[in-house]
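*Asks:* here is my input; please provide its structure:
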Amino acid sequence: MLLSLHVKNFAIIDEVEVYFKDHLNILTGETGAGKSILIDSINVALGGKVTKDIIRKNCEYALVELVFVTNRPEVLKLLEENDLPTEDGQILISRKIMTNGRSICKLNGENVTAQLLKDIATLLLDIHGQHEHQSLLYKHKHLEMIDRFAKEEAAVHKEKVQELYHSYQKLKEEYDNAEIDEDKRLRELSFLEYEMNEIEEAKLVMDEDISLQAEYKKLSNANLINENLSGAYKQTSDSSDSAADLVSRAVKFLSKISEYDLQLNGFLTQLIDIEGLLNDFNRDVSEYLSDSGDGLEGFIEVENRLNLINHLKSKYGNSIGEIFNYYKNLDSKKKKYEAYDEYLQDLRQKIDVTEQKLRKECEILSSIRRKTSSQLAEKMKAALIDLNFLDVNFEIEIKQLNNYTVNGLDEAEFMISTNPGEPIRPLAKIASGGELSRIMLAIKSVMAKKDDIQTLIFDEIDVGISGRTAQKVSEKLGLLAGEHQILCITHLPQIAAMADTHFIIEKNTDGISTNTNIRQLDETEVVQELARILGGAKITDNVLTNALEMKELANHTKKYR
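*Replies:* Just a heads-up that it's a prediction; the model follows:
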């Protein structure tokens, strides 16, 4: 469940912190007070989109923090898979949005991606926004709801269908692209052989271009190398006052006196070592100079080899390794074109086998969906009756498509009749805005018994309803709150009266800036807030009496949940 929400510098909110409770948390307030901004902040904290005006004016950042507590295995597994710490099932989610558009997402103190926040959000809570009921107008959403109701029974086969569908489509695409006439096949084969011969004749060796580049660098600077190396050789050996000659003389001087002092003997040893190193150096340099020659022939050979390799790189890959991989692909294509009929036959067989597996999984999934849709329709009808659809008829129609999709062969559509004598018709064609809101609440209530999601958020579920229908909606929310934590923004007194915990959202201004606050109401304040919603601008004693009676009736109703 959601324990707390902390919001700072968000839209018209300076800073608020609210602690939510179990069961039904109701949020009310005047229009424009900022009720939906709180829901928006929760969406943002859980990886939702960020708009430019989200940061409060003259502030450098906006911050939203959520604290959850959960024991759901799926949540704990997701945390473990991402090496995220958790203690006693408590989860701290924070998102800081900067003025440059960047944001920092953290989960239990560790930096995470916005996508991970979205993934964990789907396991922690379900948010029903002001316009979400409009999704009921789209048939593909109906199939999603059926699969969600079926849970693991459908999920396993749906995953197999999706995997087989992608394999099937890939094989079909390969087959469609592979069909060519005989002349084109021979041309392709000839071109493949040309490219393979070009690579074979080069007789490439792995990484030889690296050693050739080093050799090319050396040979292209041969004159400079010889000039400076000869100069060094002359200074160390090839003159009467060279370093080698001078060191040799110094050795002779020290040899005459070394026996008189042990320290002098050490000097002599060091100098003899230096003499030896100089002799070795001069010998090696002499051999290098004698072997180098003019280097022109070797330079041309290296340059030509590098040109050849670079030419092949420009055609077949950026490295010799990539050229080798390209050659392997050529060889594979060549074998395919040489035995083209066998290749097509094998590909066709793979398509047939994959399609058979796909159709089998689709049929299993369809069977599960038909069984599930029957159960869902029955529960939906009962839930709709509870929401004051007294003569409702609700069915789910599942049709089989002529072609495979990533979701199988099924298309589902919710069908409804809300009045006696009316034929059952597609939901999208007959439901009004208020009816859609109630239908969505019915779906949420039915799904909630299947889902393990503890927290449900409803942002103005009361759109387009009033009177007895509003009372029925409030009772349904009260029952649902017996099993789930619910946060609900409402304008209706019938729903607000059902609150287990009631918060008011208020907007204050000093003429310069505006700020939104939220606080929990005590019992007396709850009745006064209900009276405000009931009576509008003027609250009379009769209105207060009605508000008190409404709260007492709601408390009585909740005893039976």
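
*Asks:* contacts and neighbour counts: CA atoms only from here.
*Replies:* Fine.

*Asks:* for D410, which non-adjacent residue is spatially closest?
*Replies:* Q400 (4.8 Å; C-alpha to C-alpha, 6 or more residues apart in numbering).

*Asks:* and if you look at S417?
*Replies:* I424 (4.6 Å).

*Asks:* so what's the residue count around that neighbour?
*Replies:* Residues lying near I424 (other C-alpha atoms under 10 Å) number 17.

*Asks:* I396 versus that one, what's the distance?
*Replies:* 11 Å (C-alpha to C-alpha, to the nearest Å).

*Asks:* and if you look at A377?
*Replies:* From A377 to I396 the distance is 6 Å (C-alpha to C-alpha).

*Asks:* Proceed likewise with the subsequent sequence, for comparison:
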Amino acid sequence: MLKELRIENLAIIEKLYLEFESSLVVLTGETGAGKSIILDGINLLIGERSTQEMIRDGADKLLAEGIFEINNRQIEYLKELDIEVDDNEIIVQRIIERAGKGKAFVNGRRVPLNLLKNIMGTLVDLVGQHTHQALLEKEYHLKLLDRFLTEEEKKIKERLEETVNKYNSLNKELKLLKDEEKDLREKKDLYEYQINEIDSLNLKLGEDEELEEEYKKLFNSGKIKENLEKSLMLLREDEINALSIIGMAKRNLEYISKYGKEYEDILENLNKVYYELEDVVYYIGDQNDNIENNDFRLNEIVDRLDKINNLKKKYNMELEEILNYKEEIEEKLSKIDYNSFELTNLENSIQEIKKKYLKYAKDLSGIRKKIAQNIEEMLINEFKDLKMEMAKFKVFFDENNDISKDGIDSIEFMITTNIGQDYKPLNKIVSGGEISRIMLSLKSIFSKVDSIPILIFDEIDTGVGGETVRKVAEKLKNIGENVQVICITHSPNIAAKAKQQFYIEKKIIDKKTITIVKELKGKERLNEIARMLAGDNITDAVINHASELLKEG
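*Replies:* Down below sits the predicted model:
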């Protein structure tokens, strides 16, 4: 509900602050007093476009601000938009500057106008203006119809939605598999060629490194042999002397080793040197004997390395990567037959899911058609109450061939107001008075399930009187039991049914025309109802009549 409304510098409104109650609230006053300007302020809050001409003469900017109480569904929607909500309330502001652009804020966060309109579209229906009525939008009709589903019937819709989710998931999986198979079949010849090319070299992991090492040895065998022989000659020439010297040192250390642990350690290290020197001489000799100048093997290695390096260059990979790549494409090729099997299974599963979907969708469609029939019958009585006996309402069903969470139904609310005329969409209704009464009838039925909590009727009593206006008043009061209804009216019958009444009047103060708004209570409200009944010719009978209306309200 709209709890508070503040307007500054809008047309002839200088400053205005209103606190609204729930149920039915009416705004009354003389024609031209500024009631429609208050609606202009609300229009700004629901995302209507502004002009600088709206700013009061002599002011630099205008402000419209509203505090709205919202429900859990709206809170969740705002959280999705990263707008924080405290105490189930939001503060909406529009600021229009004469020297700049307009700005819109929701809970202090600046938002673009189209987002503001989306947010407020879940809160307010301004009846009498096509652009603000969700009921006129075809996209909204199916959602509204489904709000009449019982808890048991909602379970059918939930199962349908689960089936659609499964269907979409399987279709996504199927598409990926088909894309993969198509890609594999397109690359099959290439992959087979690459596998044969890699296999033809009979590669081994680390082979290139081993060949590089062997190549270096063979290519430099002459230098290696020459240096090994020199080293061996030097060591063998001095080996006898070296071993003799080490042997003498060992005997000396053996003699003193019994006098301290540190001498034992020196002796142990010297023994290691003695045996290691022997090993080094033996190893160098062995390596020298094994060195050979093998040009044939060298050419073999060069040829093998060339083939490996060319392959590495071609694939832009190291040897290990090439071997891994070969395993990958072998695995991919092995999937071709497997994928065909999986594709068949998936397609069968999708067909089974589709059968389930169609069953749930047809069951739900049958339920919806019964609900639609009940609504059509109820609206015939509503139209009769409002002296629109010729009006007929119809829920038109069309079958949707797509797999949808809404099922197979595409629906639209249609109406005809005269005998012999074709049914037309609600948003094709032109007459303002006609649409107000039609929307009142619809809201009488839908307000119990509609999630939009604020309805604003602009002079719904225009062109009606007598028993009809009394019916209008009764319906507005009944709707107010479910949602907040704000109504601008000239009808005393409607005003008397209200829980809260504001009086709007125009005054000239300091040579400036301003609009004053006052909440009426007690005798002030009685006098305003009497004025609405008889104008300035207020008698005791008129006062009594006004009193009776208020008692009935």
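
*Asks:* next, the TM-score between them, please.
*Replies:* Here the superposed chains carry a TM-score of 0.57, computed using TM-score structural alignment, normalised by the length of the second structure; 419 aligned residues with a C-alpha RMSD of 5.3 Å.

*Asks:* assumed D126 of the first structure was part of a strand.
*Replies:* Yes - using DSSP: H, G, I helix; E, B strand; the rest coil, the assignment for D126 of the first structure is a strand.

*Asks:* let me see the contact set for it.
*Replies:* Going by C-alpha atoms under 8 Å, 6 or more residues apart in numbering, D126 of the first structure touches I453, T455, L456, I457.

*Asks:* also I367 of the second structure?
*Replies:* I367 of the second structure touches E153, counting by C-alpha under 8 Å, 6+ apart.

*Asks:* and it, which helix or strand is it part of?
*Replies:* Per DSSP states H and E, I367 of the second structure falls inside helix 319-385.

*Asks:* got it, and S404 of the second structure?
*Replies:* Here S404 of the second structure, judged by DSSP H and E, is contained in no helix and no strand.

*Asks:* isn't it right next to V164, touching?
*Replies:* Yes - here S404 of the second structure reaches V164: they are 6.6 Å apart, a contact under C-alpha atoms under 8 Å.

*Asks:* stretch 49-67 of the first structure: end-to-end distance?
*Replies:* End-to-end for stretch 49-67 of the first structure, by C-alpha to C-alpha: 20 Å.

*Asks:* spit out the contact partners of V50 of the first structure.
*Replies:* By C-alpha under 8 Å, 6+ apart, the neighbours of V50 of the first structure are V44.

*Asks:* quick one: the residue nearest to S417 of the first structure from D410 of the first structure, how far?
*Replies:* Taking C-alpha to C-alpha as the measure, I424 of the first structure falls 20 Å from D410 of the first structure.

*Asks:* likewise E475 of the first structure?
*Replies:* For E475 of the first structure, the distance to D410 of the first structure equals 35 Å [C-alpha to C-alpha].

*Asks:* cool, and Q134 of the first structure?
*Replies:* 22 Å.

*Asks:* neighbour count: these two, which is higher?
*Replies:* Between Q134 of the first structure and D410, counting by other C-alpha under 10 Å, D410 is the more crowded of the two (21 against 13).

*Asks:* correct me, but the more buried one touches E397?
*Replies:* No - here D410 of the first structure does not reach E397: they are 10.0 Å apart, not a contact under C-alpha under 8 Å.

*Asks:* hang on, N403 of the first structure in a strand?
*Replies:* Yes - judged by three-state DSSP, N403 of the first structure forms part of a strand.

*Asks:* can you tell me the SS state at the closest residue to G29 of the second structure other than its chain neighbours?
*Replies:* Counting by C-alpha to C-alpha, 6+ apart, G29 of the second structure lies nearest to I504, which is 4.9 Å off, once chain neighbours are set aside. Under three-state DSSP, the three-state class of I504 of the second structure is strand.

*Asks:* contact partners for I504 of the second structure?
*Replies:* Here I504 of the second structure is in contact with L27, T28, G29, E30, A33, G34, K35, T515, I516, V517, K518 (criterion: C-alpha under 8 Å, 6+ apart).

*Asks:* the first one and I435 of the second structure, how far apart?
*Replies:* With distances defined as C-alpha to C-alpha, the gap from L27 of the second structure to I435 of the second structure amounts to 20 Å.

*Asks:* so those two - more neighbours on which side?
*Replies:* The residue with more neighbours, out of L27 of the second structure and I435, is L27; 24 against 20, by other C-alpha under 10 Å.

*Asks:* list the contacts for that one?
*Replies:* K35, I486, C487, I488, T489, Q501, F502, Y503, I504 are the contacts of L27 of the second structure under C-alpha under 8 Å, 6+ apart.

*Asks:* just the residues you listed now: which is nearest G522 of the second structure?
*Replies:* Q501 (10.7 Å; C-alpha to C-alpha).

*Asks:* OK, contacts around the closest one?
*Replies:* Counting by C-alpha under 8 Å, 6+ apart, Q501 of the second structure has contacts V25, V26, L27, T28, A495, E519, L520, K521, R525.

*Asks:* tell me which of the contacts of I504 of the second structure fall in helices.
*Replies:* Under the assignment DSSP state H, the contacts of I504 of the second structure contribute K35 to helices.

*Asks:* and the contacts of stretch 441-453 of the second structure?
*Replies:* 1, 121-125, 144, 147-148, 375, 378-379, 382-383, 475-476, 478-479, 482-484.

*Asks:* list the buried residues for it?
*Replies:* Neighbour-count burial for stretch 441-453 of the second structure flags S441, L442, K443, S444, I445, F446, S447, D450, S451, I452, P453 (criterion: 16 or more other C-alpha atoms under 10 Å).

*Asks:* ok, so of these, who is nearest G535 of the second structure?
*Replies:* S441 (29.8 Å).

*Asks:* ok, K307 of the second structure to K313 of the second structure distance?
*Replies:* K307 of the second structure sits at a distance of 10 Å from K313 of the second structure (criterion: C-alpha to C-alpha).
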